[in-house]
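[1] next come a sequence and a model predicted from it.
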Amino acid sequence: GNTTPVAEFNIFADPEAADVVFKSGIPITVFGLDLTHQAKIFLPEIKILQQYSSSVVSKMGLLLEFFHQTYFDVFHIEGAPLHDPCAVAYLIAPELYTYASFHTQIELRGTLTYGQTVVDYWHLSATPPNARWALTVDREKYIALIYERMKNYR
């Protein structure tokens, strides 16, 4: 997790609502931390964004530089994972990712595990998959897509 040892921020913010969504039967594609940590932007790439002519994009580059440093200071991880842009990139270019489907539940009762996303990666339960998980991302093409979209931003 990135909010508790086992809970990711968006799920932990409202685990009951997440539980309803995963139980709903609607098609779900999930971009978990295992995936978003493959979609990191590094300082040399951030410096490129800071050179863009758009003041919004160059300021975004400054924010990303701050996020990059904060991520290193807090988690001791090099590179800033671009969590939410993964979902946006999926809408533009779903071929950037590989996927697999798994049964997924949200833990609502555990003292130590409240808000944990429980994924049956090995299909050990007899329960059919209810979510498609993005497993890998082509990071170079992902960053290229960000550059392309930001270059055209005014």
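    It's in.

[2] contacts and neighbour counts: CA atoms only from here.
    OK.

[3] tell me how far stretch 23-41 is from the chain's mean position?
    The chain centre lies 6 Å from the centre of stretch 23-41; the measure is CA atoms, centre = their mean, to the nearest Å.

[4] another structure for you, compare them:
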Amino acid sequence: MVNKIIIDTDPGIDDSMAIQIALASKEFEILGLTTVFGNVDVHLATINALRLLQLANRTEIPVAKGASTPLKGKFMGGVPFVHGDDGQGNTWQPPCDLSPINTPADEFLIEQIIKFPKQVTIAALGPLTNLATALSKKPEIQNLVKEVVFMGGNAFCAGNATPAAEANILSDPDAADIVLGANWPITMIGLDVTHKTMISQETLNEISECDAPLNNYVMRAYQYYLDFFMRVNKIDGTYVHDSSVFAYLIDKNLYKTVKYPVKVETQEGISKGKTWPSIGESDHEEGEALLPWKNRPKVNICIDVNEKRVIKLLKSRLIIQ
């Protein structure tokens, strides 16, 4: 079965590999890419997304430029120490000759979900601002989307942007709280599983042998990412963050999940951006109208993963191009 998907993204080195995997997977019909600030500013994210599609010779896929700032506050800048100043490992490739469509990202999401009711899966790889603004404009899309699967959050483990929070959620916690409170089927692929999934330098060396324009480009950028993980995490490889979204969509049996309502901490303080699942009994007490999780839907939270099978799957998609 082929899934119609929209990839919401902030490329980003790991976004680039994730998009590469999606493009190589027959399970997906990619309706478009929507861009958002995050790893880099939205202008650069859009340039990077367009370049990836051109290198893959998939220029028929539209790119819609999205949010440049979080719902509240300012964009605080990208993370050049992780992804490089260009978001692509300081490879500094020239811009391609493609342009984004005129439709803004949130309106593109609405348009496609309404056009294909109960058929569109949103694969979100960055901050959730575009999804939140789409919901604010057309709340009924939560009843029309097939599924939302996003990379972000940390239910039962520490964060990576702060001890409490994961980077995508911390970039716009208010948007994340709106998205996780909406009544649509939603799966959270957070650090609980992405930090259990590592792609090694040895595997990346094998993937690098595939001589295709997009693969050559992504593997060049990936060297910067590898250097970051060796320097900071002392591992000879990288965690598999964004690509895990597509591994899950291809084979959900690779992941163990639990379902809880999730509330995002939006207030300033040491817990800002933390995704809090309701795992206690207090949310079931009667008469407590102000309980944070009251009337919030359950989120499908990935908590464990078959790492070997995920890496085998991703490797197969990256090598067959």
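    Right, received. Where do you want to start? Remember, it's a predicted structure, so these values are computed and weren't measured experimentally.

[5] drop the TM-score for these two in here.
    Here the superposed chains carry a TM-score of 0.87, computed using TM-score structural alignment, normalised by the length of the first structure; 152 aligned residues with a CA RMSD of 1.9 Å.

[6] so stretch 31-41 of the second structure corresponds to what in the first structure?
    Across the first structure, nothing matches stretch 31-41 of the second structure (TM-score structural alignment).

[7] what residue of the second structure matches up with Val56 of the first structure?
    By TM-score structural alignment, Val56 of the first structure lines up with Leu214 in the second structure.

[8] next one: the nearest residue to Ala212 of the second structure once chain neighbours are set aside from Leu55 of the second structure, what distance?
    Distances taken as CA to CA, 6 or more residues apart in numbering place Gln321 nearest to Ala212 of the second structure, at 6.8 Å, with adjacent residues excluded. Distance, Gln321 of the second structure to Leu55 of the second structure, using CA to CA, to the nearest Å: 12 Å.

[9] cool, Asp174 of the second structure as well?
    35 Å.

[10] who has more neighbours out of those two?
    Neighbours per residue (other CA atoms under 10 Å) separate Asp174 of the second structure from Leu55, with Asp174 holding more: 22 against 17.

[11] SS state for the more buried one?
    helix (DSSP: H, G, I helix; E, B strand; the rest coil).

[12] any idea which element Tyr52 of the first structure lies in?
    Using DSSP states H and E, no element contains Tyr52 of the first structure; it sits outside every helix and strand.

[13] one step back: assumed the match of Val56 of the first structure was part of a helix.
    Yes - per three-state DSSP, Leu214 of the second structure lies within a helix segment.

[14] mean deviation, the biggest strand by length in the second structure versus the first structure?
    Longest strand in the second structure by number of residues (criterion: DSSP state E): strand 255-264. With mean CA distance after the TM-score superposition for the first structure, strand 255-264 of the second structure departs from the first structure by a mean of 1.0 Å once superposed.

[15] off-centre distance for whichever helix or strand comes after that strand?
    Of the helices and strands lying after strand 255-264 of the second structure in sequence (DSSP H and E), the nearest is strand 275-277. How far strand 275-277 of the second structure lies from its chain's middle: 18 Å, per CA atoms, centre = their mean.

[16] strand 275-277 of the second structure corresponds to what range in the first structure?
    Mapping strand 275-277 of the second structure onto the first structure (TM-score structural alignment) gives residues 117-119.

[17] Lys47 of the first structure sits in which helix or strand?
    Going by DSSP H and E, Lys47 of the first structure is part of helix 43-50.

[18] contact partners of that helix?
    Val57, Ser58, Lys59, Met60, Gly61, Leu62, Leu64, Glu65, His68, Gly79, Tyr147, Met150 (CA atoms under 8 Å, 6 or more residues apart in numbering).

[19] can you tell me the closest non-neighbouring residue to the second one?
    Translated: Ser58 of the first structure. That would be Gln50: by CA to CA, 6+ apart, it lies 4.0 Å from Ser58 of the first structure.

[20] ok, that neighbour to Glu148 of the first structure distance?
    Distance from Gln50 of the first structure to Glu148 of the first structure, by CA to CA: 14 Å.

[21] more neighbours: these two, which one.
    Ranked by neighbour count (other CA under 10 Å), Gln50 of the first structure and Glu148 place Gln50 first, with 21 against 11.

[22] against Asp84 of the first structure, how distant is that one?
    Distance from Gln50 of the first structure to Asp84 of the first structure, by CA to CA: 20 Å.

[23] got the contact list for Val119 of the first structure?
    Listed by CA under 8 Å, 6+ apart, the contact set of Val119 of the first structure reads Phe102, His103, Thr104, Gln105.

[24] against Ile48 of the first structure, how distant is it?
    Where Ile48 of the first structure is concerned, Val119 of the first structure sits at a distance of 37 Å (CA to CA).

[25] what of Tyr147 of the first structure?
    From Tyr147 of the first structure over to Ile48 of the first structure (counting by CA to CA), the distance is 9 Å.

[26] who has more neighbours out of these two?
    Remark: of Tyr147 of the first structure and Ile48, Tyr147 carries more neighbours, 18 against 12, as counted by other CA under 10 Å.

[27] counterpart of the more buried one over in the second structure?
    Tyr147 of the first structure maps onto Lys315 in the second structure, with residues paired by TM-score structural alignment.

[28] can you give me the first-to-last residue distance of stretch 166-183 of the second structure?
    Terminal residues of stretch 166-183 of the second structure lie 23 Å apart, using CA to CA.

[29] circling back: next, count neighbours for the residue nearest to Ala212 of the second structure.
    17.

[30] look up how far Ile169 of the second structure lies from it.
    32 Å.

[31] now do the buried residues in stretch 11-27 of the first structure.
    Of the residues in stretch 11-27 of the first structure, Ile11, Phe12, Pro15, Ala18, Asp19, Val21, Phe22 count as buried by neighbour count, 16 or more other CA atoms under 10 Å.

[32] related to what we said a few turns ago, and the match of strand 275-277 of the second structure, how far from the second structure on average?
    Looks like 1.4 Å for stretch 117-119 of the first structure (mean CA distance after the TM-score superposition for the first structure).

[33] so what's Val305 of the second structure up against?
    Contacts of Val305 of the second structure were listed using CA under 8 Å, 6+ apart, and they are Val193, Lys196, Thr197, Leu254, Tyr255, Lys256.
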